[in-house]
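Enquirer: What follows is a predicted protein model with its sequence.
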Amino acid sequence: MTNSAATPPRSRFQTFDEPGHAKGPERIEALRAALREIRADGFVVPRADEHQSEYVPADAERLAWLTGFTGSAGTAIVLADAAALFVDGRYTLQAPEQVETGTITVVPLAETTPEAWLATHLKPGQTLAYDPWLHTPDGVARLERAAAKAGATLRPVQDNLVDAVWAGRPRPPAGRVSLHPDALAGETREEKRDRIRAALAEGGLDALVISDPHNLAWAFNLRGADVAHTPLALGYALLPREGRAALYLTSPDIDADLRAALEPLADCRPRAAFAEDLARLCAGAARVRLDTATGAAALKDLVEAAGGIAELGADPITAMKAVKNAAEIAGTRAAHRRDGLAVTRFLAWLDRAASEGVSEIRAVEALEDFRSEGGLLRDVSFPTISGSGPNGAIVHYRVTRSTDRTARQGELFLIDSGAQYADGTTDITRTVAIGTPTDEMRDRFTRVLKGHIAIARAVFPQGTTGAQIDAFARASLWQAGLDYDHGTGHGVGAFLSVHEGPQRIAKTGTVALKPGMILSNEPGYYRAGAYGIRIENLILVEERVVPGAERAMLGFETLTLAPIDRRLIDPVLLGAADAAWLDAYHARVRETLSPDLDGPVREWLEAATRPLAQASG
């Protein structure tokens, strides 16, 4: 990696392709023709695969192919005389630019839900078709209520209608499946199997269908390469309370070592055998747990058709996976130290290069290169959000060749990024001043920082939920009549998904926080058309000793190690207690990272982490 401001490095993990371009009416018309062939009047196209994944393989990008919309969430409904695309607040600007609005109406979810739209657009006697592999039973129930309200009928189809008209559809993924070492997992497959079986017995269940690839990866200590940014092997597993488990992986790339490792407890079966094996398992009215979040409606249909009882509820693995063990925590700490070195080198580079002008793409490539040099890097954990000036105000901004801009003096640069290392997953956001910030920028940044520190310093009793502490991060902004529209924190996996449930710090965070859970701490502020501010570290829930406490208490350990831009801080507004926390954090960053940094970067870090009371330089 060169530190020259003149030569941008090459990107390894992220591309900067243009967003999907508006498709003409021909694909919508092709879908309507397919509807006429099966004598149906409409079809629902969610942005989903059969596991309800955040990142889907190329062959499941049906919504993007049909409409041109490339966002990570959305639903299209195509009727004979109308078509609509429903998007949330992240995509109300992007969607109209990507779809042919003369053919498809973009509908913000804040205004109308798909169910409400159907109730007014379906006609009595019509039939709405859907693919039962792409909807949960709860989602199907909502569609049924909407169809009934309109006097219409909901009908599942065996073959997806988009697939039928999608010429050149990509093949299913076939990434390599590998073993995740027990030393990093901290628990063997057999030990995890026994814990899961105990949970099934406690719930009076005979078997579990593992439909979430994250849970499959955790339960069997596997990792894969079927989707971008998350090391998943797509597929299913059947885990009976008694007897051998079976795996049904999409990828055929399963070597002898993997089969040998799994042989003591599970059979590797062809994916095509899954439905027949599930039916056999359900014989005799077996009670089978299906995950409400990721289990497709088609699974419920299969279980019930075979005489089984579909018990809809949470997959018990989800809660187990959320609480990291000692080995996972140690690996995560090691990953954050490695990542902190990469991010610090990047921030020092950015500080030097900013005077000559740094583009958003150039920043992404530089950061990826610094991370690659550190070792054990497998991928970025999500597409880097690299936004300068007004682009930083777009919360989920993703730079492309056409939107790329060079940061100007007097602007802010927001970069939100993360990495997948073999021993842990990271996610960090830093907002940096390019030149001299305005007083307003410093005020807003300091309020966001106060909220960040309030979460980091929080002490709370066991049983507290993320919703109960979310307001800590917003209080200083609220005092100025300000707020942000995203959650304060999401759960994070251990060399798994950077967005992991069930824990979160948000108004909707109803799960109690437990020691061993990892979350993000990322309050922000966004002034549309001007700048964005977000400060993000990852935090670990830990037990906290409070002298004289009458209840068991918890707090957070901050895992992320990288400096926070002191030039953007108003020390008077920050206050003494928060300044003391920041100085202590910066001292830990400096002491941890300095021994592995070369002279110029070490000197930069020394200046960037000096106590606030000292003059900045």
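Expert: Good, I have the coordinates.

Enquirer: From now on I want contacts and neighbour counts done on CA atoms only, so please keep to that.
Expert: Noted.

Enquirer: Residue 610 and residue 351, how far apart?
Expert: 16 Å (C-alpha to C-alpha, to the nearest Å).

Enquirer: Structure two is appended below for comparative analysis:
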Amino acid sequence: MTHTAPPPSSARFQSFEDPGHREGAARIGALRAALAQRGLAGFVVPRADEHQSEYVPPHAERLAWLTGFTGSAGTAIVLGDRAALVVDGRYTLQAAEQVDTALVTPVPLAETTPEAWIEANLPPGGVLAYDPWLHTPDGLAKLERAAAAAGGRLEPQNLNLVDLIWVDRPGAPRAPVVPQPDALAGETAADKIGRVREALARAKLDALVVSDPHNLAWTFNLRGGDVAHTPIPLGYALLPREGMPVLFLDPGKPTPEAQAALSGLAEVAAPDALTARLDALGSAGATVRLDAATGAVALRRRIEAAGGRVDVGPDPITAMKAVKNAAEIAGSRAAHRRDGAAMTRFLAWLAGEAPGGAVSEIAAVARLEAFRAEAGDLRDVSFPTISGSGPNGAIVHYRVTRASDRRLAPGELFLVDSGAQYPDGTTDITRTVAVGAPTDEMRDRYTRVLRGHIAIATAVFPRGTTGAQIDGFARRPLWEAGLDFDHGTGHGVGAFLSVHEGPQRIAKTGHVALQPGMIVSNEPGYYRAGAYGIRLENLVLVEERAVAGGERPMLGFATLTLAPFDRALIDPGLLGPAEAAWLDAYHARVREELSPLLDAATRDWLEGATAPLGG
């Protein structure tokens, strides 16, 4: 049974427009004029909002508006005669395609940091301007050292200079704030607040500034819609060790249900009341924790100017949020079953339609979103779907636009990395499939990536192990062939919150110990520029693991994601017996758990897609 793809315009949650660099010359020219009028040598434009969010609201998309670059991380430094855009390995190819390289030079982070570029290019005596709401204290200290090394200095601006020239800038979002039911949260907001207060007491702190909206949403069991793909309300909270917390939200945002849930639990004040409350804390001589990851320099300076002491460090909520409770784990399993059924319907549809050349990247996105909507309870996609055919699949965080859209063609690979937000969980899955017959090289690379994926899925490790210590497990099969990939192997995932959640991650920089209840992704890959990309991603749950005769408490991973891998791309001769056994067992579980949720035609397809390797 086949399905007809809806037209691209039917995609519900994703835009396919690309700002590109059509107006880049005029916009950068306007910024340089503003710099010259103020006697400034340059301006730093990070991809950030006041909360250091990954997904920012339209009015905070300053980097995209100025340069055309739409990635989720990057920093532009615009001087009077040159400009650079520093991006990490995920966005090297994307940045080169999206920006006007005659105006802005894309710079790989692996070669040059923003600080190193500033040190090398800021003219002696030059004043580099910045917005203190868009930088953390640690980040600003690095910029200050770089400017000083160049013989210049940094200077804060009360008004962001991009906002000054962005004449049609959108307004701030005002999405409703709703309660997250305790049955799904697994813990009341009052109990969470109590745990935070205990952490403040242990650290001898008087109050916490909650600058991360994800932490605000988790602590107070609230959800919102101020940014795309992540159900959070933008705002701040002050959580004192004693006394009632204060939420700083647009007063029109909380629904009556949210107001009722907050009654007696927290005060709600307008956002512009935050500075006065910070002044009051400072004048009382309070010691206030400011989150090192998301707390803006402007917050620190306000408290200190009023006489308070700022303790920059981790927000204790971040670590609490990372460890999922029984209700959140149950919700994640339920969400993954629903999502797996939708993904399997999509893969079956794709197998029937793609070889004929009728499917484009955008049409694939639209069809996958439709299947997820039909599965029920879909609130949003958890990030813009990466739908990359052929060479586009080699762009790690490729985002299809109407200009870049191409049809899936026989002899190519198609990479689709997608996820969804459901009230009971957040999903993220990547599958790579062959359209027609793959080459021997494609099968070799795919199987090596799969072996790395299995190595993570089956890893057993002692308590206290960090993601950095096991990151190499995923890379070894590629290393053996002189290959690698330039992104982390896994990131944390929230519970109907951010699809990219810290502090846990499996990466060379993942220095936080993994704990039972944490959810992380398992997504090794391989990318051949200009030809194809391969990534295989499941979400896994850290859990206790009993080892017969073991002497130490051990942990392992339980796989949450349910969807078949492409057997046509697997070279059984490269798999060891244990790896083949894992794959057959995983496919048997996929078949068992998803079949009841599928129509007869898709069940028939799944039988073949999950058949044992030797069958």
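Expert: Done, it's in. Only a predicted model underlies this, so the values are computations on that prediction, with no experimental measurement involved.

Enquirer: Show me the helices in the stretch 101-250 of structure 1, by range?
Expert: Counting by DSSP state H, counting those that start in this stretch, the segments of the stretch 101-250 of structure 1 that form helices are 114-121, 137-149, 161-165, 182-185, 189-202, 213-220.

Enquirer: To residue 614 of structure 1, which of those helices lies closest?
Expert: Of all the helices of the stretch 101-250 of structure 1, helix 182-185 sits nearest to residue 614 of structure 1, with 41.6 Å by C-alpha to C-alpha.

Enquirer: residue range for the closest one in structure 2?
Expert: Aligned by TM-score structural alignment, helix 182-185 of structure 1 falls on residues 182-185 of structure 2.

Enquirer: Among the helices of the stretch 101-250 of structure 1, show me which one is buried the most.
Expert: helix 213-220 (a mean of 24; mean count of other C-alpha atoms under 10 Å).

Enquirer: That one: average distance to aligned residues in structure 2?
Expert: Superposing on structure 2 and averaging over aligned pairs (mean C-alpha distance after the TM-score superposition for structure 1), helix 213-220 of structure 1 comes out at 0.5 Å.

Enquirer: which one of the helices of the stretch 101-250 of structure 1 lies closest to residue 237 of structure 1?
Expert: Per C-alpha to C-alpha, nearest to residue 237 of structure 1 of those: helix 213-220, 6.8 Å.

Enquirer: same for that closest one, what does it pack against?
Expert: helix 189-202, strand 235-240, helix 316-322 (3 or more C-alpha pairs under 8 Å, 6 or more residues apart in numbering; DSSP states H and E).

Enquirer: could I get those as a markdown table with distance to residue 346 of structure 1?
Expert: Shown next, in a markdown table, are these (distance: least, C-alpha to C-alpha, whole Å):
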| stretch | distance to residue 346 of structure 1 |
| --- | --- |
| helix 189-202 | 38 |
| strand 235-240 | 37 |
| helix 316-322 | 31 |
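
Enquirer: which one of those lies closest to residue 546 of structure 1?
Expert: Going by C-alpha to C-alpha, the one of these nearest residue 546 of structure 1 is helix 316-322, 25.1 Å.

Enquirer: for the closest one, which positions count as buried?
Expert: 316, 317, 318, 320, 321, 322 (16 or more other C-alpha atoms under 10 Å).

Enquirer: hang on, the earlier thing: of the helices and strands packed on helix 213-220 of structure 1, which is nearest residue 413 of structure 1?
Expert: helix 316-322 (32.3 Å).

Enquirer: can you list contacts of that closest one?
Expert: With contact meaning C-alpha atoms under 8 Å, 6 or more residues apart in numbering, helix 316-322 of structure 1 is reached by 196, 199, 215, 218-219, 491, 493, 500-503, 516-518.

Enquirer: right, and the helix or strand after it?
Expert: Later in the chain than helix 316-322 of structure 1, the nearest helix or strand by DSSP states H and E is helix 326-353.

Enquirer: That following helix vs structure 2, mean deviation?
Expert: Mean for helix 326-353 of structure 1 is 0.5 Å (mean C-alpha distance after the TM-score superposition for structure 1).

Enquirer: got the buried residues for that helix?
Expert: So for helix 326-353 of structure 1, counting by 16+ other C-alpha under 10 Å, buried means 327-353.

Enquirer: What segments of the stretch 351-500 of structure 1 are strands?
Expert: Here the stretch 351-500 of structure 1 has its strands, by DSSP state E, counting those that start in this stretch, at 377-380, 385-388, 411-417, 419-421, 424-425, 428-434, 460-461, 489-491, 500-505.

Enquirer: Now do the last one: which range of structure 2 does it align onto?
Expert: Following TM-score structural alignment, the aligned partner range for strand 500-505 of structure 1 in structure 2 is 501-506.

Enquirer: what's the mean deviation for that stretch versus structure 1?
Expert: Stretch 501-506 of structure 2 versus its aligned partner: 0.6 Å mean (mean C-alpha distance after the TM-score superposition for structure 1).

Enquirer: Name the surrounding residues that touch that stretch.
Expert: Residues contacting stretch 501-506 of structure 2 (C-alpha under 8 Å, 6+ apart): 318-319, 322, 466-468, 470-471, 488-494, 510-514, 518, 520-522.

Enquirer: ok, residue 355 of structure 1 - contacts?
Expert: So residue 355 of structure 1 contacts 409, 435 (C-alpha under 8 Å, 6+ apart).

Enquirer: Which secondary structure element is home to the closest residue in space to residue 556 of structure 1 that isn't next to it in sequence?
Expert: The spatially closest residue to residue 556 of structure 1, leaving aside those adjacent along the chain, is residue 541, at 4.7 Å (C-alpha to C-alpha, 6 or more residues apart in numbering). Counting by DSSP H and E, the element that carries residue 541 of structure 1 is strand 537-544.
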